[in-house]
Structures are given as C-alpha cells and as structure tokens.
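Participant: coordinates only, no sequence provided:
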C-alpha cells in the first residue's frame, strides 16, 4: 500500500488491489500536516491502524501546541516560559478557556467568579466519611468529582453556553477544595474551608496546611512555586487524560463525569504518577556514590531498571517545563533553608552524569517536568500520595477548556475508534458434550 502526494494537496492511497483513493490534506497553524481519513473506511473498506494513537490527529484544537523536537510548549500561542514567569493560574485558566489573556477588568471578574464557587455543598463532607482513612487521595478525588453532578445538577444543559461556562468555573474553583479535603481526611485533620481573601494558590496551600489551633500564614515564595507548578501542568495537548475527557464528553456526559474520567486516566503511573516514581528511584539510589552503578543498570536492559524523570513521549529535546521547575526547586529549597537536601543533590548529580553520557544524549533522554517537581512538593511538606492530586488540580483548567472546545465545535460526533480484529473467524456453536 502506497501513499503519494498529488499537486493539489491531495494524497492518493494505492491499495494492494491497485485501486486509488484520494485523501485531502489538512494544514494547521503550526506543526505537521494531516491526512483526512474520515471517509477512508466508507470508500475503501480500509481503516488506519495506529496503536496508542501516537500518529493520529483525533481533533482540531486551538488550545495547546507542542513541538517535541524543538522543546516548545505554547498555550494559545504564548510560550510557557513567558506565562510561567508573568501570569497567575487564574490568568492561565482564563486564557485556556477564552483564547486570549484577560484585561485587568476581565481578570478581576473571572477571579471573583472563581472565588464565588470555591465552597463545596456541606453534604459532600459525607462523601469523605464513606472512605477508609487509608484510601488513596486520588480515589477520593475521582469519586467526589464524579459525585458533584448529584449536587450541582441544576445547570447541566451542555447545549447552553452559560451552563458550560458555569460548570467550568465550578470545576476549576472546587477542585483545590476537594483535593485539600482529601489530604486532610487521609491525615486525620479537620477540613479547612476556602478563604476568598487569598489568591488561588495561596488559598490552596492554606487549605492543605492550616489548622484551627494556630494562625497559619502562607509563604509567598511557596505560593508562587505552587502557582508555577499549576501553570506548567495546566494543559499538554491530547495526552491520555485529556483524550479521555474528550472521549467521555463526546457522548454528551455531564462535565463532572467527564473530568472524573480524566482523573481516573491521570492516576496511571505512566501518566500522572511519574513524579512519584522519580522520588522512589532517588530513594532506591540512596547516595551519590551509587549513581554510576545505577546508570549501568539502566543501560543494561536485562536488569529492567528505568531512569525515571528523563525522556518524554512527545519531547525529543529538553522539556521546556523542566528548566523552569529546576529553577523553582532552587528557590523553594533556598527559602526553606534546606542547604543539604539529599534528594536534590542526588538529582543534580544524576542529571549531570546522564547528560554527559552519550547513551542518554543519543537517545534524547533529557530531564522532564517530573524530575524536579516531586522534590519541590516534598520540600513543601506534601506527601507523595498527593502528587498526582495536585497534577489533577492543575490539569482541570486544561480539561474543561478542551471539553468546552469539543462541545462547541460544529459537526462534533461521538468518538468511536475502529479496530483490526484478530480473533477467531466465524464458527458454529458446539454442544458441551461434543467439545473435546
């Protein structure tokens, strides 16, 4: 089977039977061109085969662009480096949802809208009482977010723009409260309610760590670090969890159910749990002197040892978020006066040795965003079990933007992937006493 380019920007697919089928080309603003195969099966009885969908464009989107070869990440056209230095998480959420950075007045309105929805229905406290104390916080987050539709079912008509907007605000605003309550419940602490006199990240940290017995003051350096972490994780194109949200959303499911499905997908260790894996790896290495031996085990594939926090499915260069995270890590450790953090020393030396080794450089295995984020969160006092929960808080902005974009696109259809069937051919039923 051959694909040839014709002069009028149409691809001609030649099958083994000699038949040709014309496939139109699709051009984006940036990145690779596409081949429109929507009519392929109807016209040729052929389907595209792409396990993992790594080479399949499942949608058109204006939200996020990644150039993995050059290490570029853009939100609505803006470089992540500029946004993480100059914007707040509510600004980024507004940008992802609306396509443009807000004016001062628009941001003030949007921030006020978010603050008006930070509270949870009081009966949601009963959800947490139904969980075991040792339940994973992601289980609590997934279950509680899915249950929000039982409390906020008054405005769930996804055909109405105002209902979609309200659902987006509710999800972005309430996610930190749910996350903080999951943390408090697992630790046996009383729930802290939102404080609308604080900024988004300040309020989140306050709910995580404040106790009724003392006056807790949020460190501005840690609040800024949290803001950066949320911004850097806010969206990342059509990854597994975002694709799951879109897949669920294509059925017309309510937005709370769609975001819960994204949380479930994010929970996988190959997706949202990578920063936890980095900390486990550093703990297993134990000491800087053990790094060379560890590196050799990584190179010897028979040992099955992986270098966590290096490399990325999309980035074949430095993950642009990793450099920002490394600098933020140094700021946090400096602010907390952690001069000799063993894990950081291990991470820095591991990075130095790996990047000087042609084995990793030739394979373009550079540090990714997860390599340093786990160290930051650990230094801030956040337990490992909460790392993916924080990821979900950040990614909610992107999820609702992607969901909203999909719902509003003309001609949106339910997602229904095809398959290549490799099972048994048609056969007749055999009575049980004749099976041998």
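Facilitator: Ah, there it is. Every value quoted in this text rests on a predicted model; they were computed, and no experiment measured them. Numbering: from 1, shown residues only.

Participant: switch to C-alpha atoms for all contacts and neighbour counts from now on
Facilitator: Will do.

Participant: show me what contacts residue 13?
Facilitator: In this structure, residue 13 makes contact with 1-4, 20-23, judged by C-alpha atoms under 8 Å, 6 or more residues apart in numbering.

Participant: hang on, it in a strand?
Facilitator: Yes - counting by DSSP: H, G, I helix; E, B strand; the rest coil, residue 13 is found in a strand.

Participant: take the one below as the second:
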C-alpha cells in the first residue's frame, strides 16, 4: 500500500541528531537542498576549555572551503550536469545553440529567458550595435597605458572607467533601489546598461589590442555582425570595403556563444558578490573581468598553448606525461571543476577547429596536441582521475591559428562572458525579496584575546610567513638610500 501524501511530504526533510545535547532537529529539503541558516538553531553550551571564538551557543556554521557544495542563490539561467557532461542555456542544449543560433541571439536568451522573435531580435541587435561607440575621450585613456601593458589589465580598467560616464546608472547617486524596483523605468535603465556593456565590450577589447599594436583606433562599423565588427575594429588599416573572413567570423561567434555563460563560475560569482552591494554594473563587470584574469580561470587556454610549446614535438609527449604523473609538470586543458566526464563545449570546438584550419592552415602544435590527447585518454592515471580535455584545450589552438597573441586569449573569453555576467546580475537585481549583500561567515582559528605590550617588551616572532619579505633595491632607490639628506630616516 502506498504512503499518504502527508507521509511523503514529511519524508522530504532531514533529521539531524546533535550528540552534544541529545536533541533532534528536522530541516526541510526543498529542490534537493537545505537552508544553511537552519543549522543556526542547532546550538549547544560551550564545552569545558572550548575556545569562546567558536561561538557554540550561537548555533552551527556550515564550513565549505572554496564553495564545493554551497548553493548561494536560485537561478533560471544555466544548468550544468558535470557527471553527464550536460550544459544548457535556459533549458536549450549548448550543442543545438552552437549549431543553429548566434552569440547575440543567445545573449537575448540568457538575459531575458526566451529565444527572441525576429522583431525582438532586430531591436536587441540594433541597440547593442548602436551602443558600441565609445566617447572620444577614451582614446586618451587607452593611450595612457604602457605599450606592453597586458590587454586584460587594460580591459579591466576600461570597464570600470566606462561607468564614470553614466551617472544615471549609479545607485550611489540615484538611490539604492535604482535597479531593484522592477517597474518599467527601472527595467529600462537596466536594459540600457546591458546594451552599453555588451556593445562596448568588443570596442574596448579592440582598443586594448590596437594599443599593443601601435595602431590608431577604429570606429565600430555599420552593417556587420557582432563578431564581424570586432574583427574589423582590430584589423582594419584603411582598406576599402574591408570584410573579415566569414569562416573566422563564424568561428569566433560560436566561440563567443559557448563561452557566454557557465553558471556560477569564479568570475560570475565575483560579479554577484560585488553587485550585491548595489554598486553600478560597470564596476561589477570590471570586478568579474579581474577575476577572469587569473590562470585558474580565463587564462587556462593561454596556459594550454604555453604547455604545448614547452612539449614541442609529438615525440616528447610520453616524457611529459610521466612528468605530470610525478607532479613535475602541470597538465593544462584537461579536467574541470564541474565536468567529471567530458566538457560538452570541447566537442563543439574540436569540430569547428577543422573548419578554421582549412582556412588558416594547421597549427604546428596541432600534432602535439593530438598526441597528448590520445596518450592521456589511454592512460589509466588520467582516466581514473576523469581528466578529459576541456574547452580550453582546443580553443587556444583556434585562437592561435587565427593569429591572436597569447596574452589576448583571456580577452576573447571576457568579451562574451560579459553576457553571462549581466544575465546573472539582472536576475539578482530583480529577485524576489530584494538584494541582500553577500557576507560569508568564517571559522576563526586565530589567537584568543591577548593584551597589548609595548615595543620594548615584545619577543621577536621569526619565520617566512610571519615577517615581511626583504626587498632588493636597485637603481635610483639604492642610490637614494646611500645618499644623505635632511629628514632621512635612521634605521
């Protein structure tokens, strides 16, 4: 006989017995998750000799270093099943979108929740492309960087700088509920900033590129696609009727599409953490760009190419594989924090790589990459650890074949990811109950209360981590230290 509905409903709970007190607590399970704050009710008297900093009487805290199993919000945007190798935008499989959609159409989907009609897409595309032009003062800003500045440093700075032009989008100036009202006026302000950021992302990236090349900047053209306009702004040198190669334009569009969002990755989480203070979206997106800069995130495809260059020819792959097993070398482009079988994006990129190589010619590192891929997939060490190629393994080869410099690879990741960042930011601004600032707890394990002692009474604490590192000075600093002058500090 089946259980009653009441009985089945009561089963959707978690029973926790606290052996310290003998009490049992019932915690509701909703969407296969439990509320971390429910554990605050599980308290106990402080044990004899226990640190007061544990705050035992105030309830349990949930410790999750690195957010390995903590859900911080409810989202309708992107679904990932890492064990099955599934990635869906708003329910649509990434494979279908990559084959049939475009980056801007997918951007509309991610931000607004559905695929646009022809009329809706025309308006959205028109607004994004219309807002791609930047203020003329931006030229002076970009020229202020050193000639060898990393393009990600330039792009991160430029995104923050962009916000200084739009006081209408700053809650510090317009009121903290500027983006959270949910009425027509508030939504219009949100959407205008989205148009601006997506439209100007390619322009700022192209300007960062041309600074490095020592070239004049190019005004965004009319009549080209999103990625076509991007390539035009990077490469046009005054030729008449210049049009980027259609194969490269399409390949870049697909790469943009599959990189547009990836749930709560490090940079998206950074955008939301920053945005939870109700700062303007330009500052939040700049923070996300800074997070993406790191080699464990947006710099991964660059690391793949550097790895392949270090390996050299295919014959060196076996020795490299053994060095990886001994932890003497780092394997880049394999494995993923989420995907435990295969990265669905890697198959899309691998197929597209052949189309690009037909136009550009095969990259000299392709054979090395293929040999590494084959060796790793047959080696029990990598199979056991589920280290399959991810999207970065192949995308770096495509970017290299297309002629992009290595340090520009993260920029090619950041530009499309602006879409995902904004989709999550918009969703958070409009969520039920308003925006609460993200303020994680910590487990304090430092010194207990201690009293101040004067400098003469202190016992020196030594150790590499406990004292500042010595700085080796040279040049003008060294000479100044050796000079004498009025007011010089005595050490």
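Facilitator: Yep, that arrived. Everything quoted here is computed from the prediction, not taken from an experiment.

Participant: what would you report as the TM-score here?
Facilitator: Once the chains are laid over each other, their TM-score by TM-score structural alignment, normalised by the length of the first structure reads 0.94; 423 aligned residues with a C-alpha RMSD of 1.5 Å.

Participant: closest to residue 418 of the first structure among the contacts of residue 13 of the first structure?
Facilitator: Using C-alpha to C-alpha, residue 23 is the member of those that sits closest to residue 418 of the first structure, with 18.2 Å.

Participant: what's that closest one aligned with over in the second structure?
Facilitator: Taking TM-score structural alignment, residue 23 of the first structure has residue 27 as its aligned residue in the second structure.

Participant: state the helix or strand in which that match lies.
Facilitator: Secondary-structure element containing residue 27 of the second structure, defined by DSSP states H and E: strand 23-28.

Participant: that strand vs the first structure, average distance?
Facilitator: Compared with the first structure after fitting, strand 23-28 of the second structure has a mean deviation of 2.6 Å; criterion: mean C-alpha distance after the TM-score superposition for the first structure.

Participant: and the helices in the stretch 51-200 of the first structure?
Facilitator: 80-86, 89-98, 104-115, 125-129, 137-147, 161-187, 200-209 (DSSP state H, counting those that start in this stretch).

Participant: tell me which of those helices sits nearest to residue 376 of the first structure.
Facilitator: The closest of these to residue 376 of the first structure is helix 200-209. By C-alpha to C-alpha, the value is 13.6 Å.

Participant: superpose on the second structure and give me the mean offset of the closest one.
Facilitator: With the second structure overlaid, helix 200-209 of the first structure shows a mean distance of 0.9 Å (mean C-alpha distance after the TM-score superposition for the first structure).

Participant: what's the angle from that helix to helix 161-187?
Facilitator: Taking axes from the mean of the first three to the mean of the last three C-alpha atoms, to 10 degrees, helix 200-209 of the first structure and helix 161-187 form an angle of 30 degrees between their directions.

Participant: so which bit of the second structure is helix 200-209 of the first structure matched to?
Facilitator: Per TM-score structural alignment, the counterpart of helix 200-209 of the first structure in the second structure is residues 226-235.

Participant: ok, and what's touching the matching stretch?
Facilitator: Surrounding stretch 226-235 of the second structure, the residues in contact under the criterion C-alpha under 8 Å, 6+ apart are 104, 129, 202-203, 206-207, 209-210, 217-222, 242-244, 249-250, 252-253.

Participant: which residue numbers in the first structure go with stretch 141-153 of the second structure?
Facilitator: Using TM-score structural alignment, the residues of the first structure aligned to stretch 141-153 of the second structure are 127-139.

Participant: the matching stretch: how far from the chain's middle?
Facilitator: Relative to the mean C-alpha coordinate of its chain, stretch 127-139 of the first structure is positioned 22 Å out (C-alpha atoms, centre = their mean, to the nearest Å).

Participant: list the buried residues for it?
Facilitator: Taking 16 or more other C-alpha atoms under 10 Å as the basis for neighbour counts, the residues of stretch 127-139 of the first structure that come out buried are 128, 131, 136-138.

Participant: re the thing from before, so what secondary structure elements neighbour the strand holding residue 27 of the second structure?
Facilitator: If contacts are counted by 3 or more C-alpha pairs under 8 Å, 6 or more residues apart in numbering; DSSP states H and E, strand 23-28 of the second structure sits against strand 13-18.

Participant: which one is the most centrally placed residue in the second structure nearest to, not counting chain neighbours?
Facilitator: If you average the C-alpha coordinates of the second structure and look for the closest C-alpha using C-alpha atoms, centre = their mean, you land on residue 267, 2.7 Å from that point. Leaving out its chain neighbours, the residue that sits closest to residue 267 of the second structure by C-alpha to C-alpha, 6 or more residues apart in numbering is residue 288, at 4.5 Å.

Participant: how many residues are close by that neighbour?
Facilitator: Number of residues near residue 288 of the second structure (other C-alpha atoms under 10 Å) recorded here: 25.

Participant: quick check: it touching residue 271?
Facilitator: Yes - shown here, residue 288 of the second structure and residue 271 form a contact pair, counting by C-alpha atoms under 8 Å, at 5.0 Å.

Participant: got any residues that touch both of those two?
Facilitator: Where contact means C-alpha under 8 Å, 6+ apart, the residues bridging residue 288 of the second structure and residue 271 through contact with each are residue 421.

Participant: ok, residue 309 of the first structure - contacts?
Facilitator: Contacts for residue 309 of the first structure were tallied using C-alpha under 8 Å, 6+ apart; they are 274-275, 277-278, 367-371.

Participant: go again with 6 Å.
Facilitator: Neighbouring residues of residue 309 of the first structure by C-alpha atoms under 6 Å, 6 or more residues apart in numbering: 278, 367-368, 370-371.

Participant: out of those residues, the closest to residue 169 of the first structure would be?
Facilitator: Each of those was checked against residue 169 of the first structure using C-alpha to C-alpha; the closest is residue 370, at 27.5 Å.

Participant: how about the closest one, what's its partner in the second structure?
Facilitator: Aligned by TM-score structural alignment, residue 370 of the first structure pairs with residue 392 of the second structure.

Participant: what is the burial count for the nearest residue to its match once chain neighbours are set aside?
Facilitator: Computed as C-alpha to C-alpha, 6+ apart, the closest residue to residue 392 of the second structure that is not its neighbour in sequence is residue 301, at 4.4 Å. Using other C-alpha under 10 Å as the criterion, residue 301 of the second structure is surrounded by 28 other residues.

Participant: thought residue 301 of the second structure was touching residue 397?
Facilitator: No - in this structure, residue 301 of the second structure is not within contact of residue 397 by C-alpha atoms under 6 Å, at 8.4 Å.

Participant: show me the helices in the stretch 251-400 of the first structure, by range?
Facilitator: Using DSSP H, counting those that start in this stretch, the helices of the stretch 251-400 of the first structure run over 255-266, 274-285, 291-299, 320-335, 342-355, 358-362, 370-379, 387-408.
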